[in-house]
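> Fold the following.
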Amino acid sequence: MPINRDPSFIDHMPRNVAVQFFERVEKSGDREAYRYPVGESWESVTWKQVGDQVTRVAAGLLALGVEGEERVGIASATRYEWILADLAVMAAGAATTTVYPTTNAADVAYILGDSESRVVFAEDDDQIAKLREHRDQLPSVLKVVTFTGATDGDWVIGLEDLAVLGDGLLAQTPDVVRKTSESIEPEALATLIYTSGTTGRPKGVRLRHRSWVYEGEAIKSQQILSEEDLQFLWLPMAHSFGKVLLSVQMACGFATAIDGRVERIVDNLGVVKPTFMGAAPRIFEKAHGKIVTMQANEGGAKEKLFKKAFAVGLEVDRRKREGRSIPFGLKVQHGLFDKLVFSKVRDRFGGRVRFFISGSAALNQEVAEWFHAAGILILEGYGLTENAAGAFVNHPDEYKFGSVGHVFPGGEVKIAEDGEVLIKGHNVMEGYHNLPEETAKTLDADGWLHTGDIGELDKDGFLKITDRKKDLFKTSGGKYIAPTAIESQFKALCPYASQFLVIGNNRNYCVALITLDPDQVADWASHNGMEGASYTDVVSSAEMQKLIAGYVEQLNARLNRWETVKKHTILDHDLSIESGELTPSMKVKRPVVEANNAEAIDKLYA
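Now for the predicted structure:
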């Protein structure tokens, strides 16, 4: 069946996000909109109930005097109240400023001060404390509205307190929120997302109502998702990947189960049984590594069965994608292994997943193929905060592993002379907040967004991203290295790997900094006579050093001579958001990691 890429839907899009939301409430009123955890159980709300709550909170913001395009901050982890607050901001005609809950107090003050936020939704006492610490730098903040924190009856009020304020305004003017929503222009500012960035201070990306509406309607037009789907959402809502999934939900009308606790993802999938979920590649790498090492620890016949199953699964999958026939004997084996092995892998993710969507960083092709052999499809997409997260995505009926799919209907793409991917469309940002020079560097006079990524288009229009422009480096021997491609291969080969950083700019050979997954390290230790030992002791042991060195040798066997990793070191800690070495979307801050480990790097070149 041919994929619909007709852009005519653009002429009939809802006027703005608020109108898009209230149209969904009208259309799907009694259907489930969200479910969220309360203790050990889950509570559900319909679209109509959400609409009523959003109206009350939006009216509360209007009662506080918040005006069109004025900024309202949300400093919270992913939870139902985050969505409620964001939709209320949209309905009030204001613009959401997103703040990661892990952001330190000084950066929180910078973001809220730079955005001139008038009101801030603060999740709990920890977030309130950050605001109090720098209150003298936040003269624009009239009120703080907390979800679960302590109120003071003055500067800090509760979410229900704000809704009660809204009730008062609605009693006087019942249609105030509806009229406000309908008056918002498509070009009005909807969201100010401060990119965590891998270098420098965060930059505020100005995204319009039109951008978010387009994102949702573009996915709807391709018939990827419907009202019958169920999403599990855990992604940070301060990140554009999480935010865009809300736009898709309003366009398509499916229900969303929401819980931002990363450590609960696998348990939640088993309970919620979603049909799809968005995630960063690290989640899939971690799941792949966990399953592979679990089977390796079983050993004996079970490990042999597991390996044989995936050998057969990969061969069958490869033949199908190449349009080749599958011999009867192979087909019989595959059916048996599906019952014995692959069904158990699928059950770990709830057993109903139609596909996962991978974004925010490159997904290794081998990992994608491994999951597909087990009957789990991962569709890779691509975009930046600067274009509201989505610009390309593979389709369930038309995909290529190793690619990020086709450009969205109505979008444009071209490859610059130096290989940089340029995109244009309704989803592209207005610019960076208060940074006209930075805007001019990224968004040219013809409206092309310069992504900073190197890529290539194949004959069928699928885009493949090969590396970040700024990450490419040249050895002292004059050879160009694309580190991301090498790093991705290692993480597919080594089930214990968390991060693998290739270094070698202006050096005569490449070296690597390696970190291991703490859960995998603990599991390995329990099977190798080191149960209870510290992470540092395990990764520095001769046995683990030898094990990882073997995976590096496997990697080098795949690479060109000048790309090979001559030396490596395993760091005594994993990278983390808290240490400042990872962004909240789990991208590595290379300059920070290299600066923190300069001594270790120098030793590798000694």
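> alpha carbons only for contacts and neighbour counts from here, please
Will do.
> can you give me the helices for the stretch 101-250 of the chain?
Remark: helices of the stretch 101-250 of the chain, listed N- to C-terminal, are 105-115, 125-133, 159-172, 176-183, 209-221, 240-252; assignment by DSSP state H, counting those that start in this stretch.
> Just say helix, strand or coil for Phe500.
When states are read from DSSP: H, G, I helix; E, B strand; the rest coil, the local structure at Phe500 comes out as strand.
> I'd like the distance between it and Thr569.
When distance is defined by C-alpha to C-alpha, to the nearest Å, Phe500 is 10 Å away from Thr569.
> Check Val332 too.
Taken as C-alpha to C-alpha, the spacing of Val332 relative to Thr569 amounts to 45 Å.
> re the thing from before, looking at Phe500 and Thr569, which is more packed in?
Neighbour totals were compared for Phe500 and Thr569, and Phe500 leads with 22 against 18 (other C-alpha atoms under 10 Å).
> For Val120, list the residues it contacts.
With contact taken as C-alpha atoms under 8 Å, 6 or more residues apart in numbering, Val120 is in contact with 72-75, 141, 143-145.
> next up, for comparison:
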Amino acid sequence: MSSFNSPVPFPRSSSNYAHQSVEVPGTRKPGQTGHYRATAYPFLSVRSPGAFSVLTEMFDEGFKSGGNGPCFGYRPQVSQTPLKFADHYEWYSWPEVDVRRRAIGSALYTLFQKGVLGGGQLETVGIWSKNNPEWQIIDLALHAYAKVGVGLYDTLGKDSVEYILNHAEISVVFATVDHIPFLLGLAPKIPTFKMIVCMTVLSDDSKLAFSAWGKEKNVQVIDIQELEEMGAAEPVPVVKPTSDQLATICYTSGTTGNPKGALLTHGNLANAAHAQLHGYEVTGERSALSYLPLAHIYERVMALCIMSVGGRIGFSTGDPLRLLEDLQVMKPTFIAAVPRVLNRVYQAAMAASSAPGLKGKLFNYAMEVKLQQLRTTGVRTHALWDRIVFKKVGIAGLSDRILLLTELAGGSCLWWQAAADGMWFRADQRVCNGLPADIAAVRHSRRVSICHHISHGRPLTVLGMLRYGMTENGGTCTHVWPDDPTSSGTVGPPVPCSEIKLLDVPAMNYSAEDKPRPRGEILVRGDNCFIGYYKDEANTKAALDEDGWVHTGDVGEMDECGRLRIIDRVKNIMKLAQGEYVALENIENVYSACPLVAQLFVHGDSLQSYLLAVVVPDPVQFADLVSKLYGKPITPTDVTALEAAVYDPKVNAAVLAELTKQAQAEKLKGFEMIKRIHITMELFTVDNGCLTPTLKIRRKETYAKFKNELDALYELPAPASSKL
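Sure thing, here's the model as predicted:
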């Protein structure tokens, strides 16, 4: 019998939905609330009875449950031209994964011991690849042999890769073959760089070519088969880690300046994953599709959770356009989704609502019945209507297999999409203070139309739970309780391993004494929280105080049931020339709810009294607006006409008018409203430097890209309503 208390079912019979968290007596101080803890479970630390304290324990526990069954799987590629993948998954068993992690780990351990690798402050190992079984097996080897993993986003630009390799003093990188030429070209700029391990087996010709090229750069190039043979020939026992031993440096996206390397220990990640397993019940098959980047904390912790219960993980082909195909082929019981995936399903489902005749009427009636049930009971399923209506519009016909569906919202500032009308919005003040009717309807409709308990948050979740977290707390802070009928707009109470408090933000008029609900910056503490940023004392002190509290930069309020709502951001606040403070991200959130907006960047200057914006319009909505203005039809695919229209002052004024309507509807103050805009059809992307790999706006880089246009707008006479 397992000695670990995992997973932990949700205690429905003893849980009081009216009191989901409580303040710990005697913890209130001036300028802050007391410390809130969950009421459903005892507080969880790495020292709690039955708690996971290191990552190798989670693998070992999963191995016991998984036995000889499948562990990691992939779809074999059957042709290159055209690119085609098999209609089945091939699997590595748990014993095979264990043998491979030991072989890789033994080889790395020996190479570092002999001085072939290393030379930096830490024994760091880079992994640069799309998700695949080898990525995960390498990471497991690092857990078991006292090495520090550094995951690199597959979409990282060359400057970020160079920075991270140098900053983390990496001597060996596991990479896919397509990244090897770039790494060899970069080698002279990385003093510690000594070895590249190709994550696939190289042909003899490729091996000779890369080996010769590597010798020129003083970098050894081998493939993973060679490394595993090396480790198998000289095996080393697993090196038992401690909870305070560093496991990974997880580099955040870096919306301003260089990425920050969050230091996460074995105890941090084990505690975070264990907390995620509270409210989770294992019944029958346990399988998940991995497609979100393993360099991101969400996917890493999700994988730990699935592994710890003996489940199997199938890895996607890496092509977003094949994601639904991957789902159909694998048929997982768990999906960690992101909004754009669920919205694609939702769009297909809602198409049925406009079907002619009886079919459309039946769908709409069934939808209304389920919405009413959701609002009153929190239950998203219906015995009759799921079977005869919604089963056909579930996730690509997989509704009968999916037991668990989660949605990654990422925190207060990632995008959500109301797919019914193409409108984008964020989990921000509008969401948390009560959604507008149309947005609320979309979220409720999406929940019931997909036929399952959809949860929103990061990372692995449980039936019906919205989660909130960030890299610095292992993606683990709060979660919504299952079947909570009044939870919409909240992110729930703290998870078992976390305690939270709210700190006054005087510049934004948020106070712990606010009535009826205390408000302030969200601070979180627990064994899941990181120990600092690598080689970055200034940012560490700003994010992690002397009492161990992580300052999230998010502003929240605690409701009467002990649930947290995210209402604003502390970061990206600036002061206008007249002395008014504005929260740029919050203003972006408001304007982004306008159906005309695909993407939007708000810019302010402390020497100016008003705000500007760069607007990327939605092609469908923009084409409709331009058609009306010009009195002739222009289609969304007429790129030439749309690109010409962005320079028309009449079009610019019409777009600004629509944005102003949105701002007025959301009751923005006058100084918070955008006064002038630059319109472009060029999307903000990772490739052009405007977005991070996790799709957050890089403010400095985006301003630099549009500097000439924005500065020119400020050179115009100030709008009448903005004069000092």
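> How close are the two chains, by TM-score?
Overlay of the two chains. TM-score (TM-score structural alignment, normalised by the length of the first structure): 0.84; 584 aligned residues with a C-alpha RMSD of 4.0 Å.
> Which position in the first structure pairs with Gly267 of the second structure?
In the first structure, the position corresponding to Gly267 of the second structure is occupied by Arg210, as judged by TM-score structural alignment.
> Measure how buried Ser498 of the first structure is and give me the count.
When counting by other C-alpha under 10 Å, one arrives at 20 neighbours for Ser498 of the first structure.
> which position in the second structure aligns with it?
The criterion is TM-score structural alignment: under it, Ser498 of the first structure has Ala598 as its aligned partner in the second structure.
> Report all helices and strands that the lengthiest strand in the first structure contacts.
Selection of the longest strand in the first structure by residue count, based on DSSP state E, yields strand 449-457. Strand 449-457 of the first structure is packed against strand 412-415, strand 420-424, helix 436-442, strand 463-468, with contacts defined by 3 or more C-alpha pairs under 8 Å, 6 or more residues apart in numbering; DSSP states H and E.
> quick one: the strands in the stretch 401-550 of the second structure?
Secondary structure of the stretch 401-550 of the second structure (DSSP state E, counting those that start in this stretch): strands located at 404-407, 415-418, 423-426, 454-456, 467-468, 478-479, 499-503, 519-525, 550-558.
> right, and the ones you listed - which one's nearest Leu277 of the second structure?
strand 478-479 (11.4 Å; C-alpha to C-alpha).
> so that closest one matches what in the first structure?
Under TM-score structural alignment, the counterpart of strand 478-479 of the second structure in the first structure spans residues 392-393.
> Tell me which of the contacts of Val120 of the first structure persist in the second structure.
Here is what carries over to the second structure from those, by both residues aligned by TM-score structural alignment, their matches' C-alpha atoms under 8 Å: 72-75, 143-145.
> just the residues you listed now: which is nearest Ile514 of the first structure?
Ala75 (32.5 Å).
> What's the match for that closest one in the second structure?
Matched to the second structure by TM-score structural alignment, Ala75 of the first structure sits across from Trp128.
> got a list of what that match touches?
By C-alpha under 8 Å, 6+ apart, Trp128 of the second structure lies in contact with 151-154, 173-176, 179.
> thinking Val54 of the second structure is in contact with Thr242, fair?
Yes. In this structure Val54 of the second structure lies within contact range of Thr242 using C-alpha atoms under 8 Å: 6.4 Å.
> Comparing the two, which shows the higher neighbour count?
The residue with more neighbours, out of Val54 of the second structure and Thr242 and counting by other C-alpha under 10 Å, is Val54; that gives 25 against 16.
> how about the aligned residue in the first structure for the more buried one, what does it touch?
The pairwise alignment with the first structure assigns Val54 of the second structure to Asn16, based on TM-score structural alignment. With contact set as C-alpha under 8 Å, 6+ apart, Asn16 of the first structure has these partners: 181, 184-186, 209-210, 213.
> which one of those residues sits closest to Gly580 of the first structure?
For the contacts of Asn16 of the first structure, the closest approach to Gly580 of the first structure (C-alpha to C-alpha) belongs to His209, at 31.6 Å.
> What residues does that closest one make contact with?
Remark: with contacts taken as C-alpha under 8 Å, 6+ apart, His209 of the first structure is in contact with 16-17, 185-191.
> just Ala352 of the second structure next, same as before
Applying C-alpha under 8 Å, 6+ apart as the definition, the contact partners of Ala352 of the second structure turn out to be 359-360, 363.
> please redo it, this time with the cut-off set to 7 Å
With C-alpha atoms under 7 Å, 6 or more residues apart in numbering as the criterion, the residues that contact Ala352 of the second structure are 360, 363.
> follow-up on the earlier one: buried deepest among the helices and strands packed on strand 449-457 of the first structure, which one?
The highest mean neighbour count among these, using mean count of other C-alpha atoms under 10 Å, belongs to strand 420-424: a mean of 22.
> so where is that one in the second structure?
Using TM-score structural alignment, the match for strand 420-424 of the first structure in the second structure runs over residues 521-525.
> hmm, which of the contacts of His209 of the first structure are the buried ones?
Members of those that pass the buried threshold by neighbour count (16 or more other C-alpha atoms under 10 Å) are listed as 16-17, 186, 188-191.
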